[in-house]
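1. here is my input; please provide its structure:
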Amino acid sequence: MPVKVAVAGASGKVGREVVAAVVQHPDMQLVGALGRRSAGRDAGELAGIGQVGVLIERDVRRLLERASVDVLVDFTEAQAALEHAFTCIDAGIHLVVGTTGISRSELEDLDARCRQRGVGAVVSPNFAIGALLMMRLATLVAPYMPRCEIVEMHHETKLDAPSGTALRTAALIAEARGRAEGGAPDPVPIHSVRLPGLVAHQEVIFGLEGQTLTIRHDSTSRRSFVPGVLLAVQRVGALRGVHSLEEILFEQPPGALRH
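-> Here you go, the predicted model:
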């Protein structure tokens, strides 16, 4: 049986890519779409793949009354994503959330609710596989080159700064340095750039006397997020509570909340 997927933020730039990918995936079925803009329009038409018979709706409760959903994929805004999540958890629907700006305490609340209802959620600030590899490589370098700074660059309409990816990278570096140094390391400086023409880019620049090492990842298209989203959709049904995409990608054993 195909996984029945609804996409929140279906009229957005990432949402349209996810809609197209779900429709074209042999083991998935698009059954619903949410969006503040373009309500009433066909989600496939907006995604550029032609009509698929799924109209964009404004209200998640109305969508769940009409459609049987296994997984909700959410690329919206923090407050809307939490509202969608709590409604879906109560209905036993699993979650894949790429929305950024959700606080640690809100994630902990989400995790507790998911575990209470036996629901799985994959929450990641970045679903690009290369971005996760960039973060993992940075943690390998951090104990040997403890001085570093992060430069993250995004399109001018991105709402949060620093980005969720930069904050996550800084936290992972601090954790790796703390293990190596046996104490609380200084915070990693983050510099944010918002300009037209950019999509999503990040550099982690390490420095020692006489040398630097730079790890850089560039998303030049929103399609870079799609493989990670599809992987999460396929795996989230076996999870309980909130987990990171790193756990799935790097086959880490599911455990405590890692955000």
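2. hey, let's count contacts and neighbours off CA atoms from now on
-> Noted.
3. just the helices in the stretch 101-250 of the chain please.
-> 104-117, 129-141, 164-181, 226-235, 245-249 (DSSP state H, counting those that start in this stretch).
4. helices or strands next to the fourth one in the packing?
-> Put plainly, it is helix 226-235. helix 13-24, strand 94-97, helix 245-249 (3 or more Cα pairs under 8 Å, 6 or more residues apart in numbering; DSSP states H and E).
5. will you turn these into a markdown table that also has mean neighbour count?
-> Output for these, formatted as a markdown table (neighbours: other Cα atoms under 10 Å):
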| stretch | mean neighbour count |
| --- | --- |
| helix 13-24 | 22 |
| strand 94-97 | 28 |
| helix 245-249 | 18 |
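6. picking that back up, and of the helices of the stretch 101-250 of the chain, who's closest to Ala21?
-> Relative to Ala21, the nearest member of the helices of the stretch 101-250 of the chain by Cα to Cα is helix 226-235, separated by 7.1 Å.
7. tell me how far the most centrally placed residue in the chain lies from Phe75.
-> Residue closest to the average C-alpha location in the chain (Cα atoms, centre = their mean): Gly98, at 2.6 Å. Gly98 is 5 Å from Phe75, where distance means Cα to Cα, to the nearest Å.
8. thought Met28 was touching Pro2?
-> Yes: Met28 lies in contact with Pro2 (Cα atoms under 8 Å); the separation is 4.6 Å.
9. which of the two has more neighbours?
-> Each of Met28 and Pro2 has its neighbours counted (other Cα atoms under 10 Å); Met28 has more, 18 against 12.
10. the residue nearest to the centre of the chain reaches Asn126, doesn't it?
-> Yes: contact criterion Cα under 8 Å: Gly98 and Asn126 qualify, at 6.6 Å.
11. Ala10 should be in a strand, yeah?
-> No: with DSSP: H, G, I helix; E, B strand; the rest coil as the criterion, Ala10 is assigned coil and is not in a strand.
12. quick one: contacts for it?
-> By Cα atoms under 8 Å, 6 or more residues apart in numbering, the contact list for Ala10 reads Arg16, Val18, Val19, Ala33, Leu34, Gly35, Ala43, Ile56, Phe75.
13. again with Gly228
-> Phe127, Ala128, Ile129, Leu245.
14. Met153 versus that one, what's the distance?
-> 21 Å.
15. one more: Ala33?
-> Distance from Ala33 to Met153, by Cα to Cα: 29 Å.
16. give me the distance between the closest residue to Arg235 other than its chain neighbours and Ala171.
-> Distance criterion Cα to Cα, 6 or more residues apart in numbering; nearest residue to Arg235, sequence neighbours excluded, is Ile248 at 7.7 Å. As judged by Cα to Cα, Ile248 and Ala171 stand 19 Å apart.
17. this one next, for a side-by-side:
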Amino acid sequence: MIHVLVAGFRGAMGQKTVKMIQSHSDFALSAVFDPKITINNPQNYGLPAEVKVLNHYDQLNANVADVWVDFTNPDAVAANTEAAINAGIHPVIGTSGMAPADQNRLIRLAKAKHLGGLIAPNFGLSAVLLMKFAQEAAAYFPDAEIIEMHHQDKADAPSGTAIATAHKIADGRTQKPLSTIDNDARGQRIDDVPVHAVRLPGYIAHEEVLFGGPGEALTIRQDSFDRQSFMQGVAVAIRKVQEADQLVVGLENFL
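-> The predicted model follows:
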């Protein structure tokens, strides 16, 4: 049995994660975490009585949970991850927007403690495959742009998935892209890949990578129409993370 703590359990992704954990016979929801909670009664939040409702890092230890699943916000995720690692709980982080310096610091911390963890820009298998295919295509099409489309409430832009995709395109290139006009309309450049962020109601999570070459073009696109699509990846991460001895970036490390 894998005991799981969910941080950000009151949000849309947190609620999906809670239900997914409760639907698996090999998972147990042992705790939830939210520093804004003042009443620690799980039944006030529609949770079973045995679930611990925590609101402070001092309440954490390895007996609370095996795995910490985090769907909070960019302002809290680094501190949450550090607290989980220091408590001996394996972090599975789905929150976008972590600063590279924080990410590198947490990787070093987890390595020093020989604790496995995961930072996943995206838990959707289609998104993981898109990033893989984009990296492969970049060897033949160095000129690329990314359009990422999300719901209006997404706090970070560009998305963590788009940033990760840009890095993979840069890693896959065998030659430099052509020089182009550079202004505000060209999007934010990440590893010399223009990234355009769309925030509109009706969208969930979508990404399109456009490659151009002499006389031809290639488009790779993935669409997540329901947050349930991420739950298969979250379940994989929960099962695999305890087998790792370091904090890694990207769900593909566990596939």
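18. any idea what the TM-score is?
-> After superposition, the two chains reach a TM-score (TM-score structural alignment, normalised by the length of the second structure) of 0.87; 241 aligned residues with a Cα RMSD of 2.3 Å.
19. who's more crowded, Ala33 and Met153 of the first structure?
-> Ala33 (31 against 23).
20. so who does the more buried one touch?
-> Neighbours of Ala33 of the first structure in contact, by Cα under 8 Å, 6+ apart: Ala6, Val7, Ala8, Gly9, Ala10, Ala43, Val54, Leu55, Ile56, Glu57, Leu63.
21. what's the answer for Pro146 of the first structure, then?
-> Applying Cα under 8 Å, 6+ apart to Pro146 of the first structure gives the contacts Arg177, Phe206, Gly207.
22. which residue lines up with Gly231 of the second structure in the first structure?
-> Rather than Gly, residue 231 of the second structure is Met. For Met231 of the second structure, the aligned position in the first structure is Val226, judged by TM-score structural alignment.
23. please tell me how far its match sits from Arg41 of the first structure.
-> Relative to Arg41 of the first structure, and taking Cα to Cα, Val226 of the first structure is found at 22 Å.
24. what's the local residue count around the nearest residue to Asp226 of the second structure once chain neighbours are set aside?
-> If the residues on either side of it in the chain are set aside, Asp226 of the second structure comes closest to Ile204, at 6.7 Å by Cα to Cα, 6+ apart. Look at Ile204 of the second structure: counted by other Cα under 10 Å, it has 18 neighbours.
25. what do you get for Leu60 of the second structure?
-> 19.
26. if I pick it, what's in contact with it?
-> Ala83, Ala84, Ala87.
27. can you count the residues close to the nearest residue to Asp218 of the first structure once chain neighbours are set aside?
-> With sequence-adjacent residues excluded and distances taken as Cα to Cα, 6+ apart, Asp218 of the first structure is closest to His201, at 4.4 Å. Using other Cα under 10 Å, His201 of the first structure has 19 other residues around it.
28. His201 of the first structure maps to what in the second structure?
-> That one, His201 of the first structure, aligns with His206 by TM-score structural alignment.
29. and that match, how far from Asp223 of the second structure?
-> His206 of the second structure sits 4 Å away from Asp223 of the second structure, going by Cα to Cα.
30. now Ile93 of the second structure
-> 21 Å.
31. same check, this time on Gly97 of the second structure
-> Per Cα to Cα, Gly97 of the second structure is found 20 Å from Asp223 of the second structure.
32. and if you look at Ile147 of the second structure?
-> 12 Å.
33. got any residues that touch both of the two?
-> Common neighbours of Ile147 of the second structure and Asp223 (Cα under 8 Å, 6+ apart) are Glu207.
34. any idea how far Asp70 of the second structure lies from Ala78 of the second structure?
-> 10 Å.
35. who has more neighbours, those two?
-> Between Asp70 of the second structure and Ala78, Asp70 has the larger neighbour count (other Cα under 10 Å), namely 27 against 20.
36. re the thing from before, among the helices and strands packed on helix 226-235 of the first structure, which is nearest Arg136 of the first structure?
-> Closest among these, once you apply Cα to Cα, is helix 245-249, at 8.9 Å.
37. how about the nearest residue to the equivalent of Thr95 of the second structure over in the first structure, chain neighbours excluded?
-> In the first structure, Thr95 of the second structure lines up with Thr99, judged by TM-score structural alignment. Leaving aside its sequence neighbours, Thr99 of the first structure sits nearest to Phe75 (Cα to Cα, 6+ apart; 4.8 Å).
38. from what I can see the one you found touches Val14, true?
-> Yes: at 7.0 Å, Phe75 of the first structure and Val14 qualify as touching, with contact defined as Cα under 8 Å.
39. one step back: can I get the helices and strands packed on helix 226-235 of the first structure in CSV including distance to Ser105 of the first structure?
-> Converted to CSV, these look like this (distance: least, Cα to Cα, whole Å):
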stretch, distance to Ser105 of the first structure
helix 13-24, 26
strand 94-97, 16
helix 245-249, 19
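40. so which of these gets nearest Ala67 of the first structure?
-> strand 94-97 (14.5 Å).
41. OK, contacts around the closest residue in space to Gly35 of the first structure that isn't next to it in sequence?
-> Closest residue to Gly35 of the first structure apart from its sequence neighbours, by Cα to Cα, 6+ apart: Gly9 at 5.0 Å. Residues near Gly9 of the first structure by Cα under 8 Å, 6+ apart: Gly15, Ala33, Leu34, Gly35, Arg36, Asp74, Phe75, Thr76.
42. gap between Gly9 of the first structure and Arg16 of the first structure?
-> 8 Å.
43. Thr99 of the first structure too?
-> In this view, Thr99 of the first structure and Arg16 of the first structure are 15 Å apart by Cα to Cα.
44. just Thr212 of the first structure next, same as before
-> 39 Å.
45. and if you look at Arg223 of the first structure?
-> The value you get for Arg223 of the first structure to Arg16 of the first structure, if Cα to Cα is used, is 10 Å.
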